[in-house]
Each structure stands twice: as structure tokens, then as C-alpha cells.
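> could you work out the structure for the sequence below:
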Amino acid sequence: MIQYIEQILPALLSGTKMTLSIFFWTLICSIPLGAVLALGLVSKFKPLVWLLNLYDWLMRGTPLLLQLIFVFYGLPVIGIIFERYDAALFAFILNYTAYFAEIFRGGFQSVPRGQFESACVLRLSYGQTIRKIIIPQVFKIVLPSIGNEVINLVKDSSLVYVIGLGDLLRAGNVATARDVTLLPLVLVGIIYLALTAICTIVLKVIEKRSSVWR
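Alright, predicted model coming up:
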């Protein structure tokens, strides 16, 4: 059994690399975009709010799997063609930006209005108010919810198999079908558990350090 694990482990680790790449770039892009969209959602410019709410409704109201299929197989019909990796990343960023935007909107709305009024008294600009006063408070408020989405993202990354990307789950499925054994899928499960455990530990450390903003 050890020899078999050593035989299939390189393929699983290669799939893990793809999974981590989707995970990393989705987080890097969707969290800041979500924060920016949240500012638009709480703005007083009604056409922008309506447009962003429509985007939020579409992204959160349809399955990520369907969005992946639409981006890779549907958009070429109108001449928009993505490579497999780019299609997966584009769909993931669009989807998770909507979720993070909703999380940040709740955070912004939970900050007392008096914080903005105090900033005006101190003659801080809107940008300074958001950056120096509001964002640190919002970050502390939304951190647990962001943590849940981060864990979900680790697992959702397995959906890229539907467009033929060689991620961790696909590598396990290929080995299982070829060798007629469930051991590769057991190893896939162990790797996913390890990834979620690492994310959980990192998030707890960040949450503990952010307690300075209480």
C-alpha cells in the first residue's frame, strides 16, 4: 500500500497545486473587490445600488457549478473564449466577490453612523475615514464570516473538474477509475482536511491578533 501511495502521490500533489492556485488568486482578487462593491451597495446613488444588487442576486442565486459551465461553454457562443484555468478563475472571482460584498455590506452597516460624524469633526476626508476608522472596525466584525467563506472556497475549488482542469479531486478520480480502488479518494479527503485545518488555524491567529481593535 505504501508503494501505491508513493506512486499516486505526485499526481495528487500536482492537483493540490492547481487547487491552491485557484484558492489563492480567488481570495486575493475577490476580497478587495467585495469591499469595494460593498461601498457601492451602501452608497446613496440608487442606480449603482440597483445594478450591484442585481449582480449580487445573480451570483448568489445560481450555483457556482452552473456559472463555471456558462463561462467556459456558454460565453464562446458570443465570441468570449477563456482558457480552462482563466475560465475557472473568472467564475470563482465573480461568485466569491458577490459573497464577500454582502459580508462587507453587513459590516459597514453595523458601524454606528456617529463614527462618520466624528470623522467629519476631525476634518478627515471620506477616504481617510474609510481607511483609518471604518475598515479596521469592519474587518473585526466580518472576520468570522470571511473565515467561513475561506473554508468553503477550499472545498468549492473541486468544482473545476467540470471544465476539465486537473485539480486534486480530478487526480483522485482518475486514479480511482484506473486502479479500481477508493484509496486515492481517501487520500484526497485527507489532503482537503489538512488544507481546511491549516486555514482554520491561520484564521484563528488572525482573529486573535485583530482583537486589538476591540
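> make it CA atoms for all contacts and neighbour counts henceforth
Fine.
> any idea which helix or strand comes after the helix or strand hosting residue 105?
In this assignment (DSSP states H and E), residue 105 forms part of helix 84-110. Next helix or strand after helix 84-110 toward the C-terminus (DSSP H and E): helix 114-121.
> distance from the helix or strand hosting residue 147 to the middle of the chain?
Assessed by DSSP H and E, residue 147 sits inside helix 135-156. Helix 135-156 sits 9 Å away from the centroid of its parent chain (C-alpha atoms, centre = their mean, to the nearest Å).
> helix or strand next in line after it, which one?
Per DSSP H and E, the first helix or strand lying C-terminal to helix 135-156 is helix 168-179.
> so that next one versus helix 135-156, what angle?
With axes from the mean of the first three to the mean of the last three C-alpha atoms, to 10 degrees applied, the angle from helix 168-179 to helix 135-156 works out at 10 degrees.
> same for the helix or strand that comes right after helix 168-179, what does it pack against?
Sequence-wise, the next helix or strand downstream of helix 168-179 (DSSP H and E) is helix 183-209. Counting contacts by 3 or more C-alpha pairs under 8 Å, 6 or more residues apart in numbering; DSSP states H and E, helix 183-209 is packed against helix 2-41, helix 135-156, helix 168-179.
> this one next, for a side-by-side:
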Amino acid sequence: MAAAVIWARLTESFWLNCQLFGLTLLFAIPLGLVVCFGSMSRFTPLRGAVKTFVWVIRGTPLMLQILVIYLGPGLLGFASPWPSGGSGRLIAAVVAFAINYACYFSEIYRGGIESVPKGQTEAGQVLGMTRSQIFFKVTLLQVVKRILPPMGNEIITLVKDTSLANIIANKDIIMMAKEYAAKGLIWPLFSTAVFFLIFVGALTLLFDRLEKRLEYFR
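Next comes the predicted model:
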């Protein structure tokens, strides 16, 4: 088989990884903020429930979570909520990834919020600002500066974790490369590293630039 054809198929398969990456961030970033607020709630039962959920998600393998979310409803005797075919497998993977990364992001958000000196919040209250005004006008930009490095690490990890979606037969670039390896072609396996290195390299440059632009918050 011509190398050009193999490269084209690897590129097409990598598009699934990119879709999973983009959709996960789209849902996990705002969901993580919601989970963060739940874990910081003054309502003790809600705070306890959210923290327990985060503990379970962070304490179990993402691969297991993908399997449970995709296969769980059917194994429990319920109708599968996922559409048939590849679209259903992709949606299930996005749900699993979004929940998993939202829990990790929530802890990063919480650490960033709690790192802002409380004196600034108290100063805002003295000036008559509401809690939402204090958060968006005083706390938020400082939080962004503090959480950018750990968020960048998690997002770069997400790029590589997208390969775990092949556990439910999502035909990503790793699965495609493994199929060629089974036919005696080893170079497609190593070539997948090029795709990931380029993607991660671009993200690294992006986060480096963002960190430099936020240096005035020191």
C-alpha cells in the first residue's frame, strides 16, 4: 500500500482525536466551573456530594469510565442512550471525557480562587460590590493567571488521552496505526508520534504566549 494513502488515512483518523479534544474542552471548561462552585458551596450536603463525586472520578481510570458510560446502560437492562454507529461511540466518549476533565479542572479552579488574597474580596464588600461583581471584576483575571500553567498541563494531557477512546472502537489514529502494524508495517505506529508532537507543540507555544501576556498580574 502506498505511503501517501497510509498518511491520508492516518490524517483522517487523527481528525477523530481532534474532534474529541475540541468537544471535551467545549463542555469540560464550563462544567468544571460549575463543579468547582458546588465543591465550594456553603450548603454542606451539596458540597459533600460534589466532593465525593470528584473523588470517585479522579480515583478511577478514564478507560473504565468510558466503558461504563458506553456499555453501562445496556448492561443494566436499559435502552442505550447513544446513537448507533460511530457517532454514538464518539458522543459517549465525549461525555466520559467531559465529566472526567471537568472534575480535574474544578480542582484547578478551586485552587486558583482560594489563592487570591481574601483581603481583596473584603475590600470589594466594603465598596458595596456583590459576590458576583467581586468574582468577575476582582478575582477572575487573577485566577486565570494562576491556573493557566496547570490548565495547560491538563489540556496537553487531554491530547494524548484521546487515544483511549479506541477502547469502544472509536477508530482514532492509534487504532489505525495498530491495524497497519498487524499487517507488518511498523512505521505508521511511529508516525503517529509526529501528529501528537505537532499538536502538543502548537499548544505549548500558545500557552507560553498566554502566560507572557498575563505577566502584568504579578
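> the second structure: matching residues for the helix holding residue 105 of the first structure?
Under TM-score structural alignment, the counterpart of helix 84-110 of the first structure in the second structure spans residues 89-115.
> could you pull out the buried residues of the matching stretch?
89-110, 112-113 (16 or more other C-alpha atoms under 10 Å).
> chain neighbours aside, what residue packs nearest to the counterpart of residue 126 of the first structure in the second structure?
Correspondence of residue 126 of the first structure to the second structure, assessed by TM-score structural alignment: residue 131. Nearest non-adjacent residue to residue 131 of the second structure, counting by C-alpha to C-alpha, 6 or more residues apart in numbering: residue 125, 7.8 Å away.
> how many residues are close by the one you found?
14 (other C-alpha atoms under 10 Å).
> for it, give its distance to residue 15 of the second structure.
Applying C-alpha to C-alpha, to the nearest Å, the value for residue 125 of the second structure to residue 15 of the second structure is 48 Å.
> what's the answer for residue 157 of the second structure, then?
For residue 157 of the second structure, the distance to residue 15 of the second structure (C-alpha to C-alpha) stands at 17 Å.
> same deal with residue 37 of the second structure?
34 Å.
> next: residue 30 of the second structure.
Distance from residue 30 of the second structure to residue 15 of the second structure, by C-alpha to C-alpha: 24 Å.
> what's the answer for residue 98 of the second structure, then?
18 Å.
> now swap in residue 91 of the second structure and tell me
15 Å.
> centroid-nearest residue for the second structure?
Centroid check for the second structure by C-alpha atoms, centre = their mean gives residue 101 as the closest residue, at 4.0 Å.
> so that one sits right up against residue 28, yeah?
Yes - contact criterion C-alpha atoms under 8 Å: residue 101 of the second structure and residue 28 qualify, at 5.9 Å.
> how about the secondary structure of residue 81 of the second structure?
coil (DSSP: H, G, I helix; E, B strand; the rest coil).
> what's next to stretch 29-43 of the second structure, contact-wise?
With C-alpha atoms under 8 Å, 6 or more residues apart in numbering as the test, stretch 29-43 of the second structure has contacts from 46-48, 50-51, 98-99, 101-107, 109-110.
> try 7 Å
46, 47, 50, 51, 102, 103, 105, 106, 107, 109, 110 (C-alpha atoms under 7 Å, 6 or more residues apart in numbering).
> report the buried residues of it.
29, 31, 32, 33, 34, 35, 36, 37, 38, 39, 40.
> which of those lies closest to residue 200 of the second structure?
residue 29 (18.6 Å; C-alpha to C-alpha).
> which residue in the first structure aligns with that closest one?
By TM-score structural alignment, residue 29 of the second structure lines up with residue 31 in the first structure.
> so how many other residues sit close to the match of residue 126 of the first structure?
The local packing of residue 131 of the second structure (other C-alpha under 10 Å) involves 12 other residues.
> gap between it and residue 113 of the second structure?
Distance from residue 131 of the second structure to residue 113 of the second structure, by C-alpha to C-alpha: 13 Å.
> what do you get for residue 71 of the second structure?
37 Å.
> again, but for residue 194 of the second structure
Going from residue 194 of the second structure to residue 113 of the second structure by C-alpha to C-alpha gives 37 Å.
> with residue 29 of the second structure instead?
Counting by C-alpha to C-alpha, the separation of residue 29 of the second structure from residue 113 of the second structure is 15 Å.
> likewise residue 68 of the second structure?
Counting by C-alpha to C-alpha, the gap from residue 68 of the second structure to residue 113 of the second structure is 32 Å.
> thinking again about what came up before, show me the contacts for the residue nearest to the centre of the second structure.
Counting by C-alpha under 7 Å, 6+ apart, residue 101 of the second structure has contacts residue 28.
> buried residues in stretch 128-142 of the second structure?
Residues 134, 135, 138, 139, 140, 142 are the ones in stretch 128-142 of the second structure that count as buried (16+ other C-alpha under 10 Å).
> report the contact partners of residue 171 of the second structure.
residue 13.
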